[in-house]
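Asks: this one's structure only:
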């Protein structure tokens, strides 16, 4: 089985071979190092000057990438840890995103900003965050996230086809996981943008869970526990596009909806999903949409303290059980 990091690496190889307009920029991405998480391994040896290791300046990396895109090429830039994308916030939100419309006519800006994200590795407060929420609602900017169910090559092609800058979040723990791998208990299918994981043979689940790619395995663990310990059946929806929030299928008959987000409480992606869903589901909802988030805290390096702050399977299980009690 292919691991997510290997899958991403192959998708980048295929993309750069197919499209000579694509450039790749980032810190330490060239061989022999091949990036902090080895996602860019082999690319500089194969594609030469189209792959460039850069100085340690996230603002410069994003700015040069946006400039390449604005000038007619395509750029993928890597932020070594997504925490540091805050240093590129101005270039992304005030230059790249606005450049699509501020020149009196639509201007394509095919830029992808790759952001290795998330915690559960003991990296501490400045290398473990999920900062998706800080980019929601920026005009001209789209957000995507890698999942175990979506083909990375298709996602890269889709992001470039938008002709607007996109942030692409990749959970660091997900890198070591296998693509498309589930146990015998659940099945999955793709419905457009969204992966649906469900228990075969059940009509209506007790709860529909919605989450992003990095939380898939923790949410699946919670689904198993809810089924075996509480006899509660859940289904899971995992969109690859985070913002604008896509149409999420098969929700009209949902008994309850729970949105799970690894960002800290307040102004979250989960809250944006709930905002989009409430007008659509209001007449049929039996109770408010449940939101599960990481705690309002910096992320400790000590593993036992980190687990208390970040969303874990037990937090999801408790939230669903309490909502349905």
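Replies: That came in fine, so what should we check first? Nothing here was measured: the structure is a model prediction, and the numbers come from that model. Numbers count the residues shown, from 1 in each chain.

Asks: contacts, neighbours, all on C-alpha from now
Replies: Noted.

Asks: can you count the residues close to residue 31?
Replies: Residues within reach of residue 31, counting by other Cα atoms under 10 Å, total 18.

Asks: can you check residue 232 too?
Replies: Residue 232 has 17 nearby residues by other Cα under 10 Å.

Asks: could you measure from the nearest residue to it once chain neighbours are set aside over to residue 318?
Replies: Nearest residue to residue 232, sequence neighbours excluded (Cα to Cα, 6 or more residues apart in numbering): residue 226, at 5.3 Å. Residue 226 is 9 Å from residue 318, where distance means Cα to Cα, to the nearest Å.

Asks: ok, those two, which is more surrounded?
Replies: Ranked by neighbour count (other Cα under 10 Å), residue 226 and residue 318 place residue 226 first, with 20 against 12.

Asks: any idea which element that one lies in?
Replies: Taking DSSP states H and E as the definition, one finds residue 226 inside helix 216-230.

Asks: C-terminal to that helix, what's the next element?
Replies: Counting by DSSP H and E, the next helix or strand C-terminal to helix 216-230 is strand 234-239.

Asks: for residue 297, give me its contacts.
Replies: 264, 309 (Cα atoms under 8 Å, 6 or more residues apart in numbering).

Asks: make sure it is indeed in a strand.
Replies: No. Counting by DSSP: H, G, I helix; E, B strand; the rest coil, residue 297 is located in no strand; its state is coil.

Asks: and it, how far from residue 117?
Replies: Distance, residue 297 to residue 117, by Cα to Cα: 17 Å.

Asks: what does residue 311 give?
Replies: From residue 311 to residue 117 the distance is 14 Å (Cα to Cα).

Asks: what of residue 281?
Replies: Applying Cα to Cα, the value for residue 281 to residue 117 is 31 Å.

Asks: who's more crowded, the two?
Replies: The residue with more neighbours, out of residue 281 and residue 117, is residue 117; 25 against 17, by other Cα under 10 Å.

Asks: right, and the more buried one touches residue 126 too?
Replies: No. Contact criterion Cα atoms under 8 Å: residue 117 and residue 126 do not qualify, at 10.9 Å.

Asks: and residue 146, what does it touch?
Replies: Contacts of residue 146 by Cα under 8 Å, 6+ apart are 152, 168, 169, 170, 171, 213, 214, 240.

Asks: assess the claim that the last one and residue 213 are in contact.
Replies: Right, the one you point to is residue 240. Yes. If you go by Cα under 8 Å, residue 240 and residue 213 touch, sitting 7.3 Å apart.

Asks: any shared contact partners between these two?
Replies: Joint contacts of residue 240 and residue 213 (Cα under 8 Å, 6+ apart) are 145, 146, 147.

Asks: residue boundaries of the strands in this structure?
Replies: 22-26, 51-53, 74-78, 111-117, 142-145, 166-171, 187-191, 194-198, 207-211, 234-239, 241-243, 257-264, 290-294 (DSSP state E).

Asks: of all those strands, which one comes closest to residue 324?
Replies: Comparison of the strands of the chain against residue 324 by Cα to Cα identifies strand 207-211 as nearest, at 8.3 Å.

Asks: by contact count, what packs against that closest one?
Replies: strand 234-239, strand 257-264 (3 or more Cα pairs under 8 Å, 6 or more residues apart in numbering; DSSP states H and E).

Asks: next up, a structure to set beside the first:
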């Protein structure tokens, strides 16, 4: 053992094992999740050997998988679903919109629905237009449905336990680029950045900084899959341009954790929200709305939103990079904001 933090997918796998060990009524469902395959990204490796009656490999029917899982949750059990590629969560949209999320409250009394739908998402792996999308924005604003995103700062054991404890359906976005990255540990990201949490508990938003206190030029708010690119941008901005930034990475994306974001934004001259989805009706727009409404009197400029290009995602690596948000995309957005330039139309 060399003491290095485990990879994110290993942490997630441990979280799934511990969740099943802690709750004998928890089921895991999905395509090809049983051993020896253990799922397309190996997050479920070993689960079926340890829990042969509660790990269910299913036919290819996302609508059916989520429907069965929601039925288990309605009956008092708990269920975690793996959608092999998050792009296919659209096939289960009706089950989440019209069954699972509504069942929490539409029967005249609160009805716990312990359901987590895991969605491996995002590009940067050359998988092409239908296997590289981030569909988070399509689930924003559904009453009774909470949205979380995996990050290298948040222990998946705590996040999974928190989601199951909410008693309402949750969608868990897992950016595929994170699976092979290592978890952050001991409050240090690298030689330049440290991190902590904006609040009590392991699911509070993570806070990455060079100095924990005082004002900065720009606050960057980004979900976990964008953290690595945001950190690369922050390093470049500091070392090449002497622009100081902080990064906030929420675990729970919706409903927006307002207080932590407001406190962080009060100490920044500018705010930039970064996400990989295409523009229009996004999580970033919801964050901007919250900040505008509460901080309009002191913000120097409107919150800048950074998205991927309005395009399908190509398979060729060099073309994919042009479409998806990169570290230099963030750098240019922050520089433009500090120059007082408007967002591109």
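Replies: Sure thing, it's come through. Remember, predicted model here, so these are calculated numbers, not experimental data.

Asks: thinking again about what came up before, between residue 240 and residue 213 of structure 1, who's got more neighbours?
Replies: residue 240 (28 against 23).

Asks: out of the strands of structure 1, flag the one nearest residue 99 of structure 1.
Replies: In terms of Cα to Cα, the element of the strands of structure 1 nearest to residue 99 of structure 1 is strand 111-117, at 11.4 Å.

Asks: re earlier: kindly reformat the helices and strands packed on strand 207-211 of structure 1 as CSV containing distance to residue 221 of structure 1 and mean neighbour count.
Replies: Listed next are those as CSV, based on distance: least, Cα to Cα, whole Å; neighbours: other Cα atoms under 10 Å:
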stretch, distance to residue 221 of structure 1, mean neighbour count
strand 234-239, 11, 25
strand 257-264, 13, 25
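
Asks: same list (those strands) but as JSON lines, adding distance to residue 21 of structure 1.
Replies: Shown next, in JSON lines, are these (distance: least, Cα to Cα, whole Å):
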{"stretch": "strand 234-239", "distance to residue 21 of structure 1": "28"}
{"stretch": "strand 257-264", "distance to residue 21 of structure 1": "34"}
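
Asks: go through the ones you listed and name the closest to residue 89 of structure 1.
Replies: Nearest of those (Cα to Cα): strand 257-264, 17.4 Å.

Asks: which part of structure 2 matches that closest one?
Replies: Residues 271-278 of structure 2 are where strand 257-264 of structure 1 lands when matched by TM-score structural alignment.

Asks: what's the mean deviation for the matching stretch versus structure 1?
Replies: Compared with structure 1 after the fit, stretch 271-278 of structure 2 shows a mean deviation of 0.4 Å (mean Cα distance after the TM-score superposition for structure 1).

Asks: leaving out sequence neighbours, find the closest residue to residue 50 of structure 1.
Replies: Nearest non-adjacent residue to residue 50 of structure 1, counting by Cα to Cα, 6+ apart: residue 23, 4.9 Å away.

Asks: quick revisit: okay if I get the strands of structure 1 as JSON lines plus distance to residue 218 of structure 1?
Replies: Shown next, in JSON lines, are the strands of structure 1 (distance: least, Cα to Cα, whole Å):
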{"stretch": "strand 22-26", "distance to residue 218 of structure 1": "30"}
{"stretch": "strand 51-53", "distance to residue 218 of structure 1": "34"}
{"stretch": "strand 74-78", "distance to residue 218 of structure 1": "26"}
{"stretch": "strand 111-117", "distance to residue 218 of structure 1": "16"}
{"stretch": "strand 142-145", "distance to residue 218 of structure 1": "16"}
{"stretch": "strand 166-171", "distance to residue 218 of structure 1": "12"}
{"stretch": "strand 187-191", "distance to residue 218 of structure 1": "16"}
{"stretch": "strand 194-198", "distance to residue 218 of structure 1": "13"}
{"stretch": "strand 207-211", "distance to residue 218 of structure 1": "10"}
{"stretch": "strand 234-239", "distance to residue 218 of structure 1": "12"}
{"stretch": "strand 241-243", "distance to residue 218 of structure 1": "18"}
{"stretch": "strand 257-264", "distance to residue 218 of structure 1": "10"}
{"stretch": "strand 290-294", "distance to residue 218 of structure 1": "12"}
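
Asks: let me know which of those strands is the nearest to residue 37 of structure 1.
Replies: Judging the strands of structure 1 by Cα to Cα, what sits closest to residue 37 of structure 1 is strand 111-117, at 8.6 Å.

Asks: so which elements touch the closest one?
Replies: helix 58-70, strand 74-78, helix 152-161, strand 166-171.

Asks: state the span of structure 2 onto which it is aligned.
Replies: Strand 111-117 of structure 1 covers residues 115-121 of structure 2 once aligned (TM-score structural alignment).

Asks: straight-line length of stretch 284-292 of structure 1, end to end?
Replies: With Cα to Cα applied, stretch 284-292 of structure 1 spans 21 Å between its terminal residues.

Asks: where in structure 2 does that stretch fall?
Replies: Stretch 284-292 of structure 1 covers residues 298-306 of structure 2 once aligned (TM-score structural alignment).

Asks: which residues sit against that stretch?
Replies: 269-275, 284-285, 288, 291-292, 325, 329-330, 333, 337, 340, 343.

Asks: again with stretch 125-135 of structure 1
Replies: Outside stretch 125-135 of structure 1, the residues within contact range by Cα under 8 Å, 6+ apart are 81-83, 117-122, 141, 143, 169, 262-264, 267-269, 298-301.

Asks: buried ones in that stretch?
Replies: 127, 128, 129, 130, 131, 132, 133, 135 (16 or more other Cα atoms under 10 Å).

Asks: trace the fifth one over to structure 2, please.
Replies: When structure 2 is aligned by TM-score structural alignment, residue 131 of structure 1 is paired with residue 135.

Asks: I figured residue 148 of structure 1 was touching residue 213, is that so?
Replies: Yes. Here residue 148 of structure 1 reaches residue 213: they are 7.0 Å apart, a contact under Cα under 8 Å.

Asks: contact partners for the residue mapped onto residue 227 of structure 1 from structure 2?
Replies: Matched by TM-score structural alignment, residue 227 of structure 1 corresponds to residue 238 in structure 2. Contact analysis of residue 238 of structure 2 by Cα under 8 Å, 6+ apart lists 244, 245.

Asks: same deal with residue 104 of structure 2?
Replies: Neighbouring residues of residue 104 of structure 2 by Cα under 8 Å, 6+ apart: 110, 111, 112, 113, 144, 168.

Asks: 10 Å instead, please
Replies: Residues in contact with residue 104 of structure 2 (Cα atoms under 10 Å, 6 or more residues apart in numbering) are 74, 110, 111, 112, 113, 114, 143, 144, 145, 167, 168, 169.

Asks: thank you, goodbye.
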